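Enquirer: when you get a sec, could you give me coordinates for this:
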Amino acid sequence: MVIFDGINMSMLRKALSELTVRALAAHPIGTLMQPLRSRCVPVFMLHRIADPRHGVRGHPLALIERALSYLTHHGYTGISIHELAQALIDKRPLPPRAVAFTLDDGFQEQAELALPLFERYRIPVTLFMATDMLDKQSWSWDYQLEFIVTRTLLSHVNIRLAARSFAAALDDEGHKRQFIRTLRSHLKSQPIESTHQALDQLAFTLGVRVPASAPIGYQPMTWAQARALESDCIQFGPHTCRHLILTQMGEDDARREISQSWQRLQDELRHPVPIFCYPTGRPDLDFGAREKQMVRKAGMIAALSSEPGYIDIGRHRRNDIFALRRFSFTDNISHFIQYCSWIERAKELTFQRIKPRL
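Expert: Okay, here's the model as predicted:
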């Protein structure tokens, strides 16, 4: 074995990066610098959990456990999104090393693999559910897109969808994943009807039959599972009914997506949290002033976006409580530690100071 070949050099750099970050986050440097992060709370956003049994790609469960173990052994405090939102409303402080977690959508492997892990570590997590997934075994357009492209036997495609032409190699998993990302990005900006027409056309062209109900690998959890899992550590909130982008809908349809998903959680669960999670969650693209007003009128006390950044408990006016920010959970433990400690906050503050000069 050549120790300095490309693969091993990459592994070496990763190991050195983790050692460096751990050293900076640990005592005494971490203790000295922690005030930079003391009033800022990172909220981590997770989606699919890797489940080799059913071919599900996602966050490796072992990595999530490493992250939770790190928090437990280094003095961090897990808080729920509900607790965080209430602290913002009441303008009261939180523990100096507070961290929060969310899961989006409501898939089977999230219930079977991730939620019990959070319960075991006693670190709160809130799962935001697209309720039609549970009620009707439906599945959203973006996962149907993934299903179509990953299941095709074609090695290349040349197609025009939603007023744009696409040509892509589909001869390996990497090319397929790139095509999925490109198409998903384009279709997010299209009206719902155009998106569904594009999926029908894509499925026909690629020779893939799309099941009406979610197949294995895309199946949702059940209401019975949610009721069994609900606790002071595991909570549930609304994420629309059909996981559609609200800005691409008429006012009445968007309002129904918000209010009916909240009603379904109240019907099925003991203590759902009155906090909404916007599908896709990009400010001014996937939601705006209209949607925030609808969420407020539906009885929510807060809502979550997907815009990255800390929630600054010390400066309440900087937080839009109906567009709270979240970091994507990273599949790199060094990056996770960086966000939890003072390091990422120091980078953020440095950039804010030099940005006006650029």
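
Enquirer: drop to CA atoms for contacts and neighbour counts, all remaining ones
Expert: Will do.

Enquirer: now do the helices in the stretch 101-250 of the chain.
Expert: 108-109, 115-121, 131-136, 141-151, 173-187, 192-206, 223-229 (DSSP state H, counting those that start in this stretch).

Enquirer: list the buried ones in the last one?
Expert: With burial defined by 16 or more other C-alpha atoms under 10 Å, the residues of helix 223-229 counted as buried are 226, 229.

Enquirer: contacts for that helix?
Expert: 111, 115, 116, 134, 268, 269, 270 (C-alpha atoms under 8 Å, 6 or more residues apart in numbering).

Enquirer: which of those residues has the most neighbours?
Expert: residue 115 (23 neighbours; other C-alpha atoms under 10 Å).

Enquirer: please tell me how far residue 283 sits from residue 317.
Expert: 18 Å (C-alpha to C-alpha, to the nearest Å).

Enquirer: which one of these two has more residues nearby?
Expert: residue 283 (16 against 10).

Enquirer: contacting residues for that one?
Expert: By C-alpha under 8 Å, 6+ apart, the neighbours of residue 283 are 305, 306, 307, 323.

Enquirer: same thing but 7 Å
Expert: residue 305 (C-alpha atoms under 7 Å, 6 or more residues apart in numbering).

Enquirer: please apply the same query to residue 93.
Expert: Contacts here follow C-alpha under 7 Å, 6+ apart; on that basis residue 93 touches 87, 313.

Enquirer: let's see this one next to it:
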Amino acid sequence: MKGLIKRALVHTAAAPTVARLFSPLTTERATIFMLHRFEDPETGTPGHSPRALAELLGCLRRHGHAFLPLSEVFRRLADGRPALGNAVAFTMDDGFEDQLRVGLPVFRRFGCPVTVFLITDFVDGVLWPWDARIDYAFRNAARPGLELELGGRRLRCPLDTPEQRRLAVREVLAECKDMDGDHVEAVVAEVAERAGVRLPASPPAGYRPLTWSQAREAEAGGGVRFGPHGRTHRVLSRLSENEVRGEILGSWSRLTTELRAPLPVMCYPTGRTRDFGQRERRLLAANAFAGAVTAEPGYAEQGGSADARFAVGRFALPGNVADALQYCSYIETLKDRLLLRHSLSTH
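Expert: I've put the predicted structure just below:
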């Protein structure tokens, strides 16, 4: 019942006639959504529902939101004009094959451009990302639960239900993001052993990357561009300067070799504020990148510094239309300002 009430309230508050009254709050910003996997019955892959995505795109269109390619968002951030006009942009991270096969047709149906950020060693067949291997081990666990020592604490992971397995994946991935590469690999091996799972040498169905030929075909068909997400998906702040150059520029080199018009916007691996810094921003600026996106919640806002273009926030796409619509409307900004005013008045 609460969900239905919220849905009705958000749809009413975000209606164009009401939203126009609050347009000064949103005129110079855009909302960027971040997606990963798509639900795929063929492989049993959980993820975003194509039907729910279509419902959201239709709703955004009815509420008057323009769909902008990410390249145009960054052009307007750099130029300061024209106003972003509360537009919406979409991105997909990593480069799994379901993103083109399942997700891209939905975006094209609504004339909505999308950017796919590629882990280039994954697409090259050189590696299977560590986080995907952990996901595979938990999803295919032969045991009802396991225990792990991570980050100085003991994790007890019941695995009887799909939801428990998803929670276990989230907890272990969160711990691994603050480890160096060798330690992460040790965790991957330990999780697989304790789960009673033998990891395949290469990604099986449901975990396979798209291919360069598929990327070229999608690029030629329009509505999609590809950007760099690093070579190996390692956290940049934990790497040496030479390693960071290899991750960013090596990934970009593969894109420029394989594709006609890759997008010079970096997507930081894992994307938390502590996962990158001024070193990475300076490297990107020195190599003529237009900017970079993070995984921290936030808007693309005009009027900021040139440095701000190298840490543009994104929202993880919510599972329901009402929450997504709230991010795109003035409601979230108004709520934040009211909370800030309340905080200042109580201090």
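
Enquirer: re the thing from before, so which of the helices of the stretch 101-250 of structure 1 comes closest to residue 40 of structure 1?
Expert: helix 115-121 (21.9 Å; C-alpha to C-alpha).

Enquirer: pull up the aligned stretch in structure 2 for the closest one.
Expert: The alignment of helix 115-121 of structure 1 onto structure 2 (TM-score structural alignment) covers residues 104-110.

Enquirer: got the contact list for the matching stretch?
Expert: Looking at what lies outside stretch 104-110 of structure 2 - C-alpha under 7 Å, 6+ apart - the contacts are 50, 54, 57, 113, 223.

Enquirer: then stretch 136-155 of structure 2?
Expert: 156-160, 165, 169, 175, 191-192, 194-197.

Enquirer: map residue 204 of structure 2 onto structure 1.
Expert: Under TM-score structural alignment, residue 204 of structure 2 pairs with residue 215 in structure 1.

Enquirer: please disregard the earlier target; I meant residue 261 of structure 2.
Expert: So, by TM-score structural alignment, residue 261 of structure 2 is matched to residue 271.

Enquirer: with residue 293 of structure 2 instead?
Expert: Aligned partner of residue 293 of structure 2 by TM-score structural alignment: residue 304.

Enquirer: okay, now its match: neighbour count?
Expert: Residues near residue 304 of structure 1, counting by other C-alpha under 10 Å: 26.

Enquirer: so who does it touch?
Expert: Counting by C-alpha under 7 Å, 6+ apart, residue 304 of structure 1 has contacts 276, 277, 278, 322, 323, 324, 325.

Enquirer: list buried residues within the contacts of stretch 136-155 of structure 2.
Expert: Buried among the contacts of stretch 136-155 of structure 2 by 16+ other C-alpha under 10 Å: 157, 158, 159, 165, 169, 191, 192, 194, 195, 196, 197.

Enquirer: tell me the residue in structure 2 aligned with residue 346 of structure 1.
Expert: In structure 2, residue 346 of structure 1 lands on residue 334 (TM-score structural alignment).

Enquirer: distance between the helix or strand encompassing that match and the chain's centre?
Expert: Secondary structure from DSSP states H and E places residue 334 of structure 2 in helix 330-345. Chain-centre distance of helix 330-345 of structure 2: 26 Å, with C-alpha atoms, centre = their mean, to the nearest Å.

Enquirer: same check, this time on stretch 239-256 of structure 1
Expert: So, by C-alpha atoms, centre = their mean, the centroid of stretch 239-256 of structure 1 is 18 Å from its chain's centroid.

Enquirer: what span of structure 2 is it aligned with?
Expert: Under TM-score structural alignment, the match for stretch 239-256 of structure 1 is residues 229-246.

Enquirer: where in structure 1 does stretch 43-63 of structure 2 align, residue-wise?
Expert: Taking TM-score structural alignment, stretch 43-63 of structure 2 hits residues 54-74 over in structure 1.

Enquirer: list of residues touching that stretch?
Expert: 48, 49, 50, 51, 121, 216, 217, 331, 333.

Enquirer: I'd like to know how far the residue nearest to the first one when sequence neighbours are not counted sits from residue 163 of structure 1.
Expert: Nearest residue to residue 48 of structure 1, sequence neighbours excluded (C-alpha to C-alpha, 6 or more residues apart in numbering): residue 58, at 4.7 Å. Residue 58 of structure 1 is 31 Å from residue 163 of structure 1, where distance means C-alpha to C-alpha.
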